[in-house]
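Enquirer: Using only what follows, build the 3D model:
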Amino acid sequence: MWKNEAEPSLLEILRKITELKLFPLPEYLSIITKRSNEEFEEDDSEDERDNLIDAWDEALKSSFKQLEKYADYISDNSSFGTHQGVKGLEFLRVMVILDDEEARGFLFSYEKLFGAKVLT
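Expert: Just a heads-up that it's a prediction; the model follows:
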């Protein structure tokens, strides 16, 4: 389905779903998939922008492999657990911002964990 067994982005996968009419997408995702690459680049203006669409634009740049690793991580199926210095276990839902540059630890890499960088 992908040339040279390339790792598709989530946006490419959604476009293929739309092209093959596998199932209907939510309206906000459908809007994103119908834009051309030029429209995607031009849409970076500072006009009034829809924050939800902006967030999806960024998220859909990720590869499916990254999504798989993230799903494993949040489902506690990953071999990693990152609770160093994290507070909030008493809360049902806690948002965590992962940033290797700001992290105090040096023995792990969030980018490697989620597949954004190659393992070394």
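Enquirer: Going by C-alpha atoms from here, please, whenever you check contacts or count neighbours.
Expert: OK.
Enquirer: Excluding chain neighbours, what is closest to Ile53?
Expert: Nearest residue to Ile53, sequence neighbours excluded (CA to CA, 6 or more residues apart in numbering): Tyr28, at 6.7 Å.
Enquirer: Next, the second sequence, to be compared with the first:
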Amino acid sequence: MLESYDNSGGIHLLCESRGWNPEPEVLWLDREGDILPAEDTQTHRETEGFNVKRSITVHDNSNHNRFYCRLLQEPHMRETEIIINRKVFGAWKWVVGISVLACLIAVGWIITAVILHKKGTITLHI
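Expert: The predicted structure is shown next:
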């Protein structure tokens, strides 16, 4: 599942599964089946079995827009494919750009108000 964006333009993906007994191994793989570095697996034991979560941050790469979360518990295996459209990677740039622009406009208004106040052109009532 797509979890969130990070400041570097990466996308956090989360693989989560419940009810395993015994605890499975959780792997993230690229489209060629190579294991990707990911965060440590979080494991919680409940009465229904083990619940596991493992996150990874992926970045825009035209060769890698398919990712796989694989859960292994000999002799069983479950795998989920996640396909990320390249447009999704660009969405964070719009969010950051609009936020920066809004901050710059706010700072501009504050500076203008301070300058006009010092010149005696406007009076601020607080």
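Enquirer: Quick check: TM-score for this pair?
Expert: Between these two chains, after superposing, the TM-score reads 0.20 (TM-score structural alignment, normalised by the length of structure 1); 39 aligned residues with a CA RMSD of 4.1 Å.
Enquirer: returning to that earlier point: tell me how many other residues crowd the residue nearest to Ile53 of structure 1.
Expert: Around Tyr28 of structure 1 sit 11 other residues, with neighbours defined as other CA atoms under 10 Å.
Enquirer: what's the helix or strand for Val96 of structure 2?
Expert: helix 86-119 (DSSP states H and E).
Enquirer: Just the buried positions in that helix, please.
Expert: By neighbour count, with 16 or more other CA atoms under 10 Å as the criterion, the buried positions of helix 86-119 of structure 2 are Phe89, Trp92, Ala113.
Enquirer: Output the residues you listed as JSON lines; include the columns distance to Thr80 of structure 2.
Expert: Formatted as JSON lines, these follow (distance: CA to CA, whole Å):
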{"residue": "Phe89", "distance to Thr80 of structure 2": "20"}
{"residue": "Trp92", "distance to Thr80 of structure 2": "24"}
{"residue": "Ala113", "distance to Thr80 of structure 2": "55"}
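Enquirer: Closest to Ile11 of structure 2 out of the residues you listed?
Expert: Phe89 (7.2 Å; CA to CA).
Enquirer: So which of the buried residues of helix 86-119 of structure 2 is the closest to Arg18 of structure 2?
Expert: Phe89 (28.9 Å).
Enquirer: That closest one against His12, yeah?
Expert: No. Using CA atoms under 8 Å, Phe89 of structure 2 is not in contact with His12; the gap is 11.0 Å.
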